[in-house]
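Peer 1: kindly return the folded structure for what I paste below:
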Amino acid sequence: MNSGSTRKPESTLSPRKAPLLLLLAALGLLSGCNLPSAALNPATSTLISARQTQAAGTYPSPTPIFREEPGPLQTPPSLTSPEPVPPQLPVLTPTATLEMPVPEGMRLYYSQSGDTLAAVASHFLARPSELQLPLALDEQELLPVGTPILIPDNFPAEPAYPQLALPDADILFSQGSGSLDLEAWIEQGAGYLAGYHQYISGQRMSAAEIIRLVAVENSINPRLLLALVEYRSGWLFSFPQELEDYQYPIGYYAPKVTGLYDELTVTARLLGQGYYGWRLGTLDHLTFRDDSEAPIHPALNAGSAGIQNLFAALYTPDLFWDALYGQQGFLALYTRLFGEPWARAALQGTLMPAGISQPALSLPFLPGLTWGLTSGPHISWQAGTPRGALDFAPRTGERGCYLSSTWASASAAGLVVRSQRGAVALDLDGDGDEGTGWVLLYLHLAPEERVAVGTWVEADAPLGHPSCEGGVSTGTHLHIARKYNGEWIAAEGPLPFILDGWQAYAGVSGYGGWLIRNGETVVSSATRDSASEIRRDP
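Peer 2: Modelled structure (predicted):
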């Protein structure tokens, strides 16, 4: 088949002469995780390879979203080379209306899924105290969707690119993402992906297996990754035209970033930087391929900010809009392949509704034992994900990398939906879908005696033994993080990370932090500092 007009527009910068060196230097291919090794700096003690890491986890869903009955894998229709069609961009109807004129010098905004007053204020260059709304809410509390907010108009000029692009659910590994039959899509596409294989950590993997791996580990939607490969290189329906293009399905053309796995890992990172940076209010502008910048429009949702951030990294401003929004752009192709994303998202409901809370969780080791807090809140998976993970290490007198005889235990009851590459994902609502409800990720568990997929475990059940499995690690430890409806959850904010009453707080460094309970404080440390020791109540 011939992908024809689905191929990417040419950049004014030659991709071979502008290999995104600054971008990739900032991102790196390694992400960090603090480890219990003597005399290590908490910020630099360990690097976890993005090509070896894995994420997982689940918790009972306090407010279940729309859930389909289990069914067959989502298979493609009879595929032919898709003709681009204009994207059907949504007109969002808020759930609340404000029947009053908007005063001069103010903007009217309706809150969206996952919004907090602090993040909204940051988007609009305002202070939380300047926002006017009909509810009395804490600035870190999740806002009800559709809440009308009057905000000072502090923008000297209207930011460019106000068009919504994708709903949050189409960025994330959300409901039903795991049921996409990638093998069938790729086989019917009959392009270069159909015969593609690559060795990942010594294992020969097909294109479908690689896309699925990057999707589930990074919690990124596999539909999005597959469509991006087709749009940028045409690999789903056709074959590379130049010899050097056989290594670059997305086209970063960066040293040491070659092949499907590496380029999709960087893609997931850029999507995450945009999505979570916007969600948390820490990102306010796009940086284009030529290093020019533009403010992000304050009314966008996190999903639109995520895909805009990726396309800004790939294109110069003169090509950006057509590449993403144009009639032959990515959104047109995406809609052609997978249907209307906003209609699909509407069936799923609000991903981050107001009023949700973390279920009760225990420390991830057995009662009566003392472990060390080796890292405070740090990146959940790789660069671009929020500071949502904590690291713990057994206090057994052993040092460096070893297979601990001590068990990591379940912080709550749930269903094991993933157990591979050092990771265990525990689905707390038990529906078997890693994209719904609360999920807990345990990382660095050795293959020996690790709990199997499909196992239902009760709280405190053994999951596996801490080790250095699943990443480049200088010391045995356990990494634990949370997801809700496919979204990585920051340790601080509207859904604080609390284990047996110990609440996590982030330090200034990327791995520093504390656990605090009833006035008692445990300080993270990569060394065997007694202040980092935490005992679980019998």
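Peer 1: going forward, measure contacts and count neighbours with C-alpha atoms only.
Peer 2: Fine.
Peer 1: and the gap between Thr474 and Leu30?
Peer 2: 14 Å (Cα to Cα, to the nearest Å).
Peer 1: hmm, I typed the wrong one, I wanted Pro36.
Peer 2: Counting by Cα to Cα, the gap from Pro36 to Leu30 is 19 Å.
Peer 1: ok, Leu390 next?
Peer 2: According to Cα to Cα, Leu390 and Leu30 sit 18 Å apart.
Peer 1: got a list of what Gly376 touches?
Peer 2: 389-391, 504-507, 511-515, 523-524 (Cα atoms under 8 Å, 6 or more residues apart in numbering).
Peer 1: if we can go back for a sec, neighbour count for Pro36 and Leu30, which is higher?
Peer 2: Pro36 (32 against 18; other Cα atoms under 10 Å).
Peer 1: what's the nearest residue to that one if we skip its chain neighbours?
Peer 2: Ala526 (4.4 Å; Cα to Cα, 6 or more residues apart in numbering).
Peer 1: ok, now Leu172?
Peer 2: Closest to Leu172 by Cα to Cα, 6+ apart is Ile220, at 4.4 Å.
Peer 1: count of residues packed around that neighbour?
Peer 2: Neighbours of Ile220 using other Cα under 10 Å come to 29.
Peer 1: I figured it hits Gln175, correct?
Peer 2: No - the pair Ile220 / Gln175 is not scored as a contact, 11.4 Å apart, by Cα atoms under 8 Å.
Peer 1: you'd agree Arg399 is up against Ser467?
Peer 2: No - using Cα under 8 Å, Arg399 is not in contact with Ser467, being 10.9 Å away.
Peer 1: what are the boundaries of the helices in the stretch 301-450 of the chain?
Peer 2: 302-314, 317-325, 330-338, 341-348 (DSSP state H, counting those that start in this stretch).
Peer 1: sequence B follows; please return its structure for comparison with A:
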Amino acid sequence: MSILILSACSPQPPITVYITPFPLSATEAPAQQPTALATRPVYQPGTLVAYTARTGDNLPALAHHFNTTVKEILENNPQLSEKTTTLTPGENLQIPIYYEALWGNSFQIIPDSLYINGPAQIGFDTKSFVNAHPGWLKNYASLAGGEVRRGADLIDYVSLEYSISPRLLLALAEYQAGALSVETLEPQEKVYPLGYEDEFHQGFYLQLLWAANTLNNGYYSWRSGKLDTITRLDGSIEHPDPWQNAATVALQNYFSQVLPVADYHKAIYSEGLYNIYTALFGDPWQYTSDHIPGDLQQPPLRLPFVPGKTWSYTGGPHSAWGEGAPLAALDFAPPSVVGGCAASNEFVTAMADGQIVRSEKGLAMLDLDGDGDEHTGWVILYLHLGLNDKIRPGMLVKTGDLIGHPSCEGGSATGTHVHIARKYNGEWIEADSVVPFNLEGWIAKNGVVPYQGSLSNYGRIITASDKGLANSYITAGNP
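Peer 2: I've put the predicted structure just below:
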């Protein structure tokens, strides 16, 4: 058997960053403000500090945040196990801290559970909310995903694809562009309403795509411990406060790239986005929930193709949607005698029992918890499914059932393949993390750059390659 593979994918085009400042919306609203944490002292190296675990926390990330090691955290917290995946929310820890200069603001804008498009967003009617306000957004329309969508539908579309709260996107659009309160934008404001000046991102929809992508880069990079430094427009830097939560760091990272320094500091404190969010939706800290439980475990998952078939592992951990973090997706391509986007008779299969809760061009979402809601529990994204024989929404499937053919449909792809990723309660779960992507015992590991990486299974190693190399072959159902 010969396998020739030419495959890579990206749900959105590559993003090139050119940034200019943009004035804030004049909209202001009164709000009850939480008390900000006091300025951090200069800690002596190794000083033990109190920390209360939050939803989604994990030891490797906390070690990076506090400039310490997992070993030191475990030594000072004997109740913890090195096998623990995510920490139990509310658990009190003592963490040795090593001071790092230039810590950022300790004010927390919104909780993580209100950042992601998870259980807290069930039942929110974006269209009714937008239509109840006089702003320009309700009359705005743009081509998105192959069809013309109006303002509220655009918010829902981006929210669903990137898995970011529609409420947060609305608050951001109001804060920066008066989307809910200003009836008409000036012509120059319509081009770059969120302040990201790039000729390939003109108009609100493309600005929103960039914003969502940038927000997720910050959120998941902090969640995994990879984000250490935020660089502001004037070239000055700060390190996020070690106690900070992922949602706030995501917003700090975002605003640092579009606002002058003075406006940046306003945006990330109580009189900024928090104020607008509270005016629109109420105090976010009254609606917190623990959407990621302690010791989260992935359910058993099969490789996404027919047992006995050999495919190629063409893409190691890379972005689930967009560019950059979260590196939650893996790619597999079927055997072919020609490269590129050739039609394939091979089938993609259900990786577990569940229900298809969404099926769109090139895409299917498999819900594993039985409630039929993409916002909750474990959900598997399949991308680049061809139209022929593609499964319909609402259908119940068993592990191994056929759900469609790999293709290049949906997003950007250079070769026929399937792109898979996991979400839990709306949060993307990175492939190489404390809850690793595990397919029949094959465990994903990051490479030096996205799309590189490996799958390992008791000493056997498969290396990602889009060239059809023999060491990228993997057989489903092969113990």
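Peer 1: before we move on, back to that, which of the contacts of Gly376 of structure 1 are buried?
Peer 2: 389-391, 504-507, 511-515, 523-524 (16 or more other Cα atoms under 10 Å).
Peer 1: tell me which residues touch Ala350 of structure 2, please.
Peer 2: 302, 304-305, 366, 397-403.
Peer 1: state which helix of structure 2 is the longest.
Peer 2: Identified as the longest helix of structure 2 according to DSSP state H is helix 204-224.
Peer 1: give the aligned range of that helix in structure 1.
Peer 2: Under TM-score structural alignment, helix 204-224 of structure 2 corresponds to residues 260-280 of structure 1.
Peer 1: on that earlier part again, out of the contacts of Ala350 of structure 2, flag the one nearest to Tyr157 of structure 2.
Peer 2: Tyr157 of structure 2 has its nearest neighbour among the contacts of Ala350 of structure 2 in Leu366, at 18.0 Å by Cα to Cα.
Peer 1: surely that closest one meets Gly372?
Peer 2: No - Leu366 of structure 2 is not in contact with Gly372 according to Cα under 8 Å; the separation is 9.0 Å.
Peer 1: so between the two, which is more surrounded?
Peer 2: Leu366 (31 against 18).
Peer 1: what lines up with that one in structure 1?
Peer 2: Matched to structure 1 by TM-score structural alignment, Leu366 of structure 2 sits across from Leu426.
Peer 1: surely its match meets Ser409?
Peer 2: No - using Cα under 8 Å, Leu426 of structure 1 makes no contact with Ser409, being 11.1 Å away.
Peer 1: quick one: neighbours of the aligned partner of Leu327 of structure 2 in structure 1, just the number.
Peer 2: By TM-score structural alignment, Leu327 of structure 2 lines up with Arg387 in structure 1. For Arg387 of structure 1, the neighbour count with other Cα under 10 Å is 24.
Peer 1: and Arg387 of structure 1, what does it touch?
Peer 2: Neighbours of Arg387 of structure 1 in contact, by Cα under 8 Å, 6+ apart: 377-380, 490-491, 506, 510.
Peer 1: in JSON lines: those residues, plus distance to Phe338 of structure 1.
Peer 2: Formatted as JSON lines, the contacts of Arg387 of structure 1 follow (distance: Cα to Cα, whole Å):
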{"residue": "Pro377", "distance to Phe338 of structure 1": "36"}
{"residue": "His378", "distance to Phe338 of structure 1": "35"}
{"residue": "Ile379", "distance to Phe338 of structure 1": "31"}
{"residue": "Ser380", "distance to Phe338 of structure 1": "29"}
{"residue": "Ala490", "distance to Phe338 of structure 1": "30"}
{"residue": "Ala491", "distance to Phe338 of structure 1": "34"}
{"residue": "Ala506", "distance to Phe338 of structure 1": "39"}
{"residue": "Gly510", "distance to Phe338 of structure 1": "38"}
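Peer 1: in strands only, show me those residues.
Peer 2: Members of the contacts of Arg387 of structure 1 lying in strands (criterion: DSSP state E): 377-379, 506.
Peer 1: mind listing the strands for the stretch 1-150 of structure 2?
Peer 2: 9-10, 47-52, 92-97, 141-144, 147-150 (DSSP state E, counting those that start in this stretch).
Peer 1: of the ones you listed, which is nearest Tyr274 of structure 2?
Peer 2: strand 47-52 (22.4 Å).
Peer 1: quick check: the closest one compared with structure 1, mean distance?
Peer 2: Compared with structure 1 after fitting, strand 47-52 of structure 2 has a mean deviation of 2.4 Å; criterion: mean Cα distance after the TM-score superposition for structure 1.
Peer 1: for that strand, packing partners?
Peer 2: strand 92-97 (3 or more Cα pairs under 8 Å, 6 or more residues apart in numbering; DSSP states H and E).
Peer 1: centre of the chain versus the strand it packs on, how much separation?
Peer 2: Its chain's C-alpha centre and that of strand 92-97 of structure 2 lie 27 Å apart, by Cα atoms, centre = their mean, to the nearest Å.
Peer 1: same for that strand, what does it pack against?
Peer 2: strand 47-52, helix 70-76.
Peer 1: how far away is Glu374 of structure 2 from Asn217 of structure 2?
Peer 2: 22 Å.
Peer 1: compare the two (neighbour count), which wins?
Peer 2: Glu374 (28 against 23).
Peer 1: which ones are touching that one?
Peer 2: By Cα under 8 Å, 6+ apart, the neighbours of Glu374 of structure 2 are 357, 365, 367, 425-426.
Peer 1: which ones among these map onto strands?
Peer 2: Short answer: the contacts of Glu374 of structure 2 in strands (DSSP E) are 357, 365, 367.
Peer 1: so can I have JSON lines of these showing neighbour count and distance to Asp112 of structure 2?
Peer 2: Putting these into JSON lines (neighbours: other Cα atoms under 10 Å; distance: Cα to Cα, whole Å) gives the following:
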{"residue": "Val357", "neighbour count": "21", "distance to Asp112 of structure 2": "24"}
{"residue": "Met365", "neighbour count": "23", "distance to Asp112 of structure 2": "23"}
{"residue": "Asp367", "neighbour count": "28", "distance to Asp112 of structure 2": "22"}
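Peer 1: which single one of these is nearest to Tyr313 of structure 2?
Peer 2: Met365 (21.0 Å).
Peer 1: ok, the closest one - contacts?
Peer 2: 356-359, 374, 379-382.
Peer 1: most neighbours among these, which one?
Peer 2: Going by other Cα under 10 Å, Glu374 tops the contacts of Met365 of structure 2 with 28 neighbours.
Peer 1: where along the stretch 351-500 of structure 1 do the strands fall?
Peer 2: 370-379, 387-394, 408-409, 414-420, 423-427, 438-443, 456-457, 462-464, 478-484, 487-488, 498-499.
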